[in-house]
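A.B. asks: Build me a structure from this.
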Amino acid sequence: MPRQARIDGAGTLHHIICRGIERREIFTDDSDRDDFVLRMGTILAETSTRCYAWALIPNHFHLLLQTGTVPVATVMRRLLTATWGSSLEI
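C.D. replies: This next block holds a predicted model:
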């Protein structure tokens, strides 16, 4: 059974967890983490999405985002469709 749709209006806070498939690493070194943070910063600025907290762990990450002008699903789709994101599941 699919999960229910996320309630998402401007200003809504979301705790997002994204984990590697079979708990495999998604960040293998500082370069991976730096690339992710740079990409995330660019996307958040372009979409007026606020990030209040984030944590990058080798096999997953947590984000606390507040929806801006673009739905959080669109923000996450853009963030996760980089070449390093091929082993990620939400």
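
A.B. asks: use CA for all of it now, contacts and neighbours both
C.D. replies: Noted.

A.B. asks: Check which helix or strand the residue nearest in space to the middle of the chain maps to.
C.D. replies: By C-alpha atoms, centre = their mean, the chain has its centre lying nearest to M76, at 5.0 Å. Take DSSP states H and E as the rule and M76 turns out to sit in helix 72-80.

A.B. asks: Also this sequence, please, to line up against the first:
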Amino acid sequence: MVIKVPRKARTKSKTSVYQIIWRGANRQEIFHDYQDWIQFLDILKKYKIRYQLVIYAWCLMENHVHLLIKEGNEDISITMKRIGISYAKYYNWRYITTGHLFQDRFKSENVETISYLLTVVR
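C.D. replies: Reported below is the predicted structural model:
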């Protein structure tokens, strides 16, 4: 018998600022060309405007994403879910695939101080 343990809830940041890392499933590429990067940034911009996110920095690699974001008027987990679903739909449509694009849920670190914010940006 397998006993499932519920995953630990995210700790809310006192500043509402998070460093977010998202990886492709099995570390697969999630961006193959310039068009994919632009599509992801367009989706990010859409939700930035809609939910009043503050985006301090971003770095898109072939198989993962780094974001430095201040939560807007919606819980960061919900907003990130919307962004992930939107990009996965685009990706699956463009590359005629199905299934999960991202590995697990996104990882996040709370950014509570200016010095850590500067470290993350670096």
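
A.B. asks: quick one: what's aligned to T74 of the first structure in the second structure?
C.D. replies: In the second structure, the residue matched to T74 of the first structure (TM-score structural alignment) is I78.

A.B. asks: List the contacts of its match.
C.D. replies: Taking C-alpha atoms under 8 Å, 6 or more residues apart in numbering, we find I78 of the second structure in contact with no residue.

A.B. asks: gap between it and S13 of the second structure?
C.D. replies: To S13 of the second structure, I78 of the second structure is 15 Å away according to C-alpha to C-alpha, to the nearest Å.

A.B. asks: Show me which parts of stretch 58-75 of the first structure are buried, residue by residue.
C.D. replies: By neighbour count with 16 or more other C-alpha atoms under 10 Å, stretch 58-75 of the first structure contains the buried residues 58-61, 63-68, 70-72, 75.

A.B. asks: Which ones among the residues you listed map onto helices?
C.D. replies: Secondary structure from DSSP state H places 72, 75 of the buried residues of stretch 58-75 of the first structure in helices.

A.B. asks: For the second structure, just list every one of the strands.
C.D. replies: 17-23, 54-60, 64-70, 107-110 (DSSP state E).

A.B. asks: got CSV for those, with distance to Y34 of the second structure too?
C.D. replies: Supplementary listing: the strands of the second structure in CSV, determined by distance: least, C-alpha to C-alpha, whole Å:
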stretch, distance to Y34 of the second structure
strand 17-23, 18
strand 54-60, 11
strand 64-70, 14
strand 107-110, 25
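
A.B. asks: ok, back up a step: if I look at the residue nearest to the centre of the first structure, how far off is V70 of the first structure?
C.D. replies: Summarising the geometry, the distance separating M76 of the first structure from V70 of the first structure, computed by C-alpha to C-alpha, is 10 Å.
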